[in-house]
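*Asks:* Mind folding the following:
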Amino acid sequence: MKGRDAALDGIRALAALGVWVLHVGGHTGLMYRDGMYAWMMSRLGIAVPIFFLLSGLLLYRPWARAVLEDAPAPRPARYLWRRILRVMPAYWLVTVPVLLAWSSLDWTGWVKWLLLLQNYTEQEQAPDGLYQMWTMPVEMAFYLVLPVLAWLLHRWARGGDRPVRLLVGIAVLPVVSLTSVVVSHALQQYQLALWLPHHLVFFAAGMAMAVLSVWGKGGKAVDAMAPQLLVLALLLYAVLSTELAGPRELTLPSLSQSLWRLVLESSVAVLVVAPFALAPRRDSLRHRVLGNPVAAYMGRVSFSFFLWHAPVITLFYKLTGSPLFTGDFVQIVTVTFVVTALLSAASYHLVEESALRLSGRGSGAAPPPPAPSPQPAAPAPAP
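*Replies:* The predicted structure follows:
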């Protein structure tokens, strides 16, 4: 589809499927069993950094182009309007019926969930079927602050070598994330893991890739080393799938585990996305594999897939009466995939595409927002 990168859509599709497998594995208890396979399943929350990185890459790139190529910068009001239309209609389509069916919130609770404020109040257990939604306030917070960050970076870059100064300015953001981790542990305010500063490192990695892609630097080297980078990503994912990066159970990680997890997740996300974002050779094997029509389409509907998969899993357990941490993994994977995929396709074509047309953009011009996973680096994730 014109205006899209099929391989990046393929990455988004794989990450979305990883989120779904993570939650089926959590509900069936499979990811809490012994063995490396279970540990690696429990780290499929790597989808969070990947999707946040993609947001930083795709959304900051027009501003990077404005600095480096003197192109027109996005108008903040129009940009924010498009972001709201891109996210909120589909989010409300799922959240409203789920809250009606499975929650007993008062009006303040409804306001909190409908306006994406659930991360900023006293933390309570999420309503059934909405445990994945903690990442939505993080994503929306980035949308809101990006025009300010872009303006500050633009002013900073005017003082010299623009690409280098942009990268130096962006390098401040990971320091904010590291500081957030340390502060959350020092003050025992673990809900800070649900706020944007904790995750800025992932968005910053995408913003840096946006600068490099516009600048045109590093593409040949990344292309030549693409297989090695992807193998290294797999090896680091294996390291991530150990206690070095924290427990699998509902216990809090230590400070060192949280820091290791932040570093490892950032590294894996960069190594996975860089060969496609910085060396976009559509004739390469990696692009043909991830950019195939099925994967690309799955990437386009991934936001709806993210929204619907948790309610579908929850509904399966309620209808069958199965206790949590039980159930046949293969059966639940099969049933929930088919139902979620059908709902996602309908939601995408009937709601998301209509919202995109209302915003003045065709469906091919606007990348889907991330389909994040409910697995923050700290506190420990809920199944």
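*Asks:* CA only for contacts and neighbour counts going forward, please
*Replies:* OK.
*Asks:* you'd agree Arg261 is up against Thr242?
*Replies:* No - counting by Cα atoms under 8 Å, Arg261 stays clear of Thr242, with 9.9 Å between them.
*Asks:* More neighbours: those two, which one.
*Replies:* The neighbour comparison of Arg261 against Thr242 (other Cα atoms under 10 Å) goes to Arg261, with 26 against 17.
*Asks:* any idea which element that one lies in?
*Replies:* helix 255-277 (DSSP states H and E).
*Asks:* Can you tell me which helices and strands the host helix or strand of Met207 packs against?
*Replies:* Element membership for Met207, per DSSP H and E: helix 196-215. In terms of contacts (3 or more Cα pairs under 8 Å, 6 or more residues apart in numbering; DSSP states H and E), helix 196-215 is packed against helix 47-69, helix 135-157, helix 162-170, helix 172-186, helix 255-277.
*Asks:* please give me the structure for this one as well, since I'd like to look at both together:
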Amino acid sequence: MTPTSQRHAYLPYVDGLRAIAVLAVVLYHLNPAWLPGGFAGVDIFFVISGFVVAASVGDRERTSFPSFMSYFLSRRMLRIAPALIVCLLVTGLVAAVFIPDAWLSESNQRTGRYAFFGFGNLMLARFGNDYFSPISEYNPYTHTWSLGVEEQFYLLFPVLFWLWSFGGRWRHVVAGLFVAGGLWSFGHAMQIGSSDHASAFYLLASRFWELAVGVLLYLGMAMAGRRFDTIDPVTPRWLFPAGALVFSVLLVSLVTSQPARFPAPGAVLPVLATAALLGMLHGRPMSFPFVRALTWHPMLRIGRLSYSLYLWHWPVFVLFRWTVGTGSFATRIAALAIAVILAVLSWRYVETPVRRAPRLKAMRRVAVVGCGVVALYAGMWISGWVDSQQPSLSISAVSRHADDWYPSRKATVTNAAGCSVTPAREKVGDGFRVVFERKACNDPVTAPDVFAIGDSHAMAYGTMFSAYALETGAKVTLYNNGGCPFLGLQPWRDRAPRCLKVAGQALEHMLPRLGAGDVVFMPSLRVPRFVDQWDRLPQDDIPELVFGAAAAKERETAMLDGEKVLQRIQATGARAMLEAPDLVMKAPLFRCADVWTTTNPVCADGTVVNRAEFERLRAPMLASLHDMVGQVPGSIVWDPFPVICPVGGDCNGFLGGRPLFFDGDHLSGFANRLLLPSFTQAVRRLHDTSSSIAATAD
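*Replies:* Predicted structure coming up:
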């Protein structure tokens, strides 16, 4: 029987596979429990992309490389750029309005700007934000990693594929190039998957093999004589059971895929299953059951919307996480509905008109590419400008009252006399130090110099350190240990190999710089936290961590180590001041400060902590700290808790409507100013005591 001709440009069953891929990804992002391996939908997209881009240019006549390159890139530009630009610009504006600046969002806008040119994946890999980490769930541009992989592949593809149009042995050369590249890529993914999972997951080098499988499928079919412009009415009997088996394998991979095994070897199953389905369904008539299922009208509609739906669903879901939350079925359905509406609008009013515009079709291919590059640069510039205007655009209480919320925001502080303090940062080993020193001021120095050492909880005193230096004329030197506490008396953190190294570097750099009368301040989180910036934390193990026999023994061991450090400090003539366990909240305040956050699950425990409950929680650590400093005369424990939570009731994270904490355990700028008198008094008292002891000794 003679095959019947069909249009070459469109393979409808491919849209059906795209529908499966995008639905898998969307369901996974909406709630991973609904489809645990749904993230593998992206791997389906990669195989489809490789197959479709190869088929789209596989029958072109021999031409020059510049002509081939401009033809290919212009088609990709028209397909990808318009909807991407609109989505990134709208996302950037909405993020500026609703998402406050925080550690949880610090890499967001940089990722967005790089995403205009397909390099968002490089930023995600650079900052080590693993796709499955909580911080990635709060970046509205995380999903652009896969677009980055594809766009980078589109720059490489013409270089590898151009010789295909030469025919003959050159086609075997092209196939060999993709085979070699795919094998190297798979080996590379296997090699770095365990040591640098973020890079393995995000970067083209470890994903090339998936796209290459799609390309090689087309090359193999073409070299075998398979037609791409006909339908074969004869379907082998074995094809249906084989197709059912492969389709089942694909669905199983969307349920059982494990994040730690991706991209290699975990993606092998969905990649090969997708390639097998593409090969089996090619040229089959519409009556074939799988073709009929994949070309069912709703599947075709979703498939045609797949690019726009992929673009829009993630920013919408992330915005919901930042505001009302996605903890209920109702909020998830609302987020999905908004994403679908935006996808339909994008497809109808952005994607389709641009692709069908007569003027664009009539333009030279090079001109189309040039205009696309200019549009992308313009979008990136606008995005950067919007980001710079975030403090004025935002309607969040955090941004509107930044001085109260952020503990270290101002680069320079100045008093009425013209004295100023500009914190200066310099690298120390694997960490850094920040120096707060008064300039342009003749007022006398009225307090001792302070050396502080610790992690982000030490950095959270930045506003207080600037004010202390400005008011007293003393110098404050803050050593940051890159996320590691200092004398936290929690060995599982203090004794981590990296923390031992970084804390040791800071201590050895600080000790020779200490002088008689200086004060070394050691703030740290010394009780378990209830919440992180992204979610509430499990609390079942807190009693054992605080009150258990093993915990008490570990504190005793840590105290012995701490005493040695305090003795080394005392030997320089300086005095040590440790921070007592400060209040910790059960909600991250910066995420619970606006009316639209009241339903967010992360705010469910409220901003009030039972005073008696917390005092009981901190009692064992507080006793250990007093016992430790009791062994080293001249050392003290400074307690900010009575100022943060005055006697007379429970502890509220807000005082007069102003925040005492930024998140759940880092002090706010307002709390810094509130604690300054108590801190200054404690430092002066310690200095005076030290001076008296020295005078008595003389």
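*Asks:* Quick check: TM-score for this pair?
*Replies:* TM-score for the superposed chains, counting by TM-score structural alignment, normalised by the length of the first structure: 0.73, backed by 330 aligned residues with a Cα RMSD of 3.4 Å.
*Asks:* winner for burial among the helices and strands packed on helix 196-215 of the first structure?
*Replies:* Comparing these by mean neighbour count (mean count of other Cα atoms under 10 Å), helix 47-69 ranks first with a mean of 24.
*Asks:* give the contact list for Ala83 of the second structure.
*Replies:* Contacts for Ala83 of the second structure were tallied using Cα atoms under 8 Å, 6 or more residues apart in numbering; they are 308, 346-347, 350-351.
*Asks:* Need the counterpart of it in the first structure.
*Replies:* In the first structure, the residue matched to Ala83 of the second structure (TM-score structural alignment) is Ala90.
*Asks:* any idea which helix or strand comes after the strand or helix carrying its match?
*Replies:* Under the criterion DSSP H and E, the helix or strand holding Ala90 of the first structure is helix 76-102. Beyond helix 76-102 of the first structure in the direction of the C-terminus, DSSP H and E gives the next helix or strand as helix 107-114.
*Asks:* about what we covered before: right, and the helices and strands packed on helix 196-215 of the first structure - which one's nearest Ala221 of the first structure?
*Replies:* helix 255-277 (9.6 Å; Cα to Cα).
*Asks:* Remind me what that closest one packs against, helices and strands.
*Replies:* helix 6-28, helix 47-69, helix 172-186, helix 196-215, helix 219-224, helix 226-240.
*Asks:* what stretch of the first structure does the helix or strand where Ser466 of the second structure lies fall on?
*Replies:* In this assignment (DSSP H and E), Ser466 of the second structure forms part of helix 462-472. Helix 462-472 of the second structure lines up with nothing in the first structure when matched by TM-score structural alignment.
*Asks:* helices or strands up against that helix?
*Replies:* Taking 3+ Cα pairs under 8 Å, 6+ apart as the contact definition, the neighbouring helices and strands of helix 462-472 of the second structure are strand 413-414, strand 420-421, strand 431-436, helix 669-697.
*Asks:* Any idea which of those gets closest to Glu615 of the second structure?
*Replies:* For these, the distance to Glu615 of the second structure is smallest for helix 669-697, at 19.2 Å, taking Cα to Cα.
*Asks:* Looks like Arg110 of the second structure contacts Met123 (just checking).
*Replies:* Yes - using Cα under 8 Å, Arg110 of the second structure makes contact with Met123 at a distance of 7.5 Å.
*Asks:* who's more crowded, those two?
*Replies:* Here Arg110 of the second structure and Met123 are set side by side on neighbour count (other Cα under 10 Å), and the busier one is Met123, at 21 against 16.
*Asks:* mind listing what the more buried one touches?
*Replies:* For Met123 of the second structure, the residues meeting the contact criterion (Cα under 8 Å, 6+ apart) are 110-111, 114.
*Asks:* Highest mean neighbour count out of the helices and strands packed on helix 462-472 of the second structure?
*Replies:* Mean neighbours per residue, mean count of other Cα under 10 Å, is largest over those for strand 420-421, with a mean of 24.
*Asks:* Find me the equivalent region of that one in the first structure.
*Replies:* When the first structure is aligned by TM-score structural alignment, strand 420-421 of the second structure has no counterpart there.
*Asks:* residues contacting Pro36 of the second structure?
*Replies:* Listed by Cα under 8 Å, 6+ apart, the contact set of Pro36 of the second structure reads 28, 254-257.
*Asks:* of those residues, which stay in contact in the first structure?
*Replies:* Contacts conserved in the first structure for those, using both residues aligned by TM-score structural alignment, their matches' Cα atoms under 8 Å: 28, 254.
*Asks:* ChimeraX command for the buried members of the contacts of Pro36 of the second structure?
*Replies:* A single ChimeraX command is used to select the members of the contacts of Pro36 of the second structure judged buried by 16 or more other Cα atoms under 10 Å:
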select :28,254,255,257
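*Asks:* can you redo the contacts of Pro36 of the second structure as a markdown table with distance to Ala222 of the second structure?
*Replies:* Listed next are the contacts of Pro36 of the second structure as a markdown table, based on distance: Cα to Cα, whole Å:
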| residue | distance to Ala222 of the second structure |
| --- | --- |
| Tyr28 | 35 |
| Leu254 | 30 |
| Val255 | 33 |
| Thr256 | 33 |
| Ser257 | 32 |
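*Asks:* Nearest to Glu563 of the second structure among the contacts of Pro36 of the second structure?
*Replies:* Where these are concerned, and distances follow Cα to Cα, Glu563 of the second structure has its nearest neighbour in Ser257, at 49.6 Å.
*Asks:* Trp145 of the second structure versus the closest residue in space to the closest one that isn't next to it in sequence, what's the distance?
*Replies:* In space, and not counting its chain neighbours, Ser257 of the second structure is closest to Gly37: 4.5 Å by Cα to Cα, 6 or more residues apart in numbering. Distance check for Gly37 of the second structure against Trp145 of the second structure: by Cα to Cα, to the nearest Å, it reads 18 Å.
*Asks:* Looking at these two, which has the bigger crowd around it?
*Replies:* Neighbour count, other Cα under 10 Å: between Gly37 of the second structure and Trp145, Trp145 has more, with 25 against 22.
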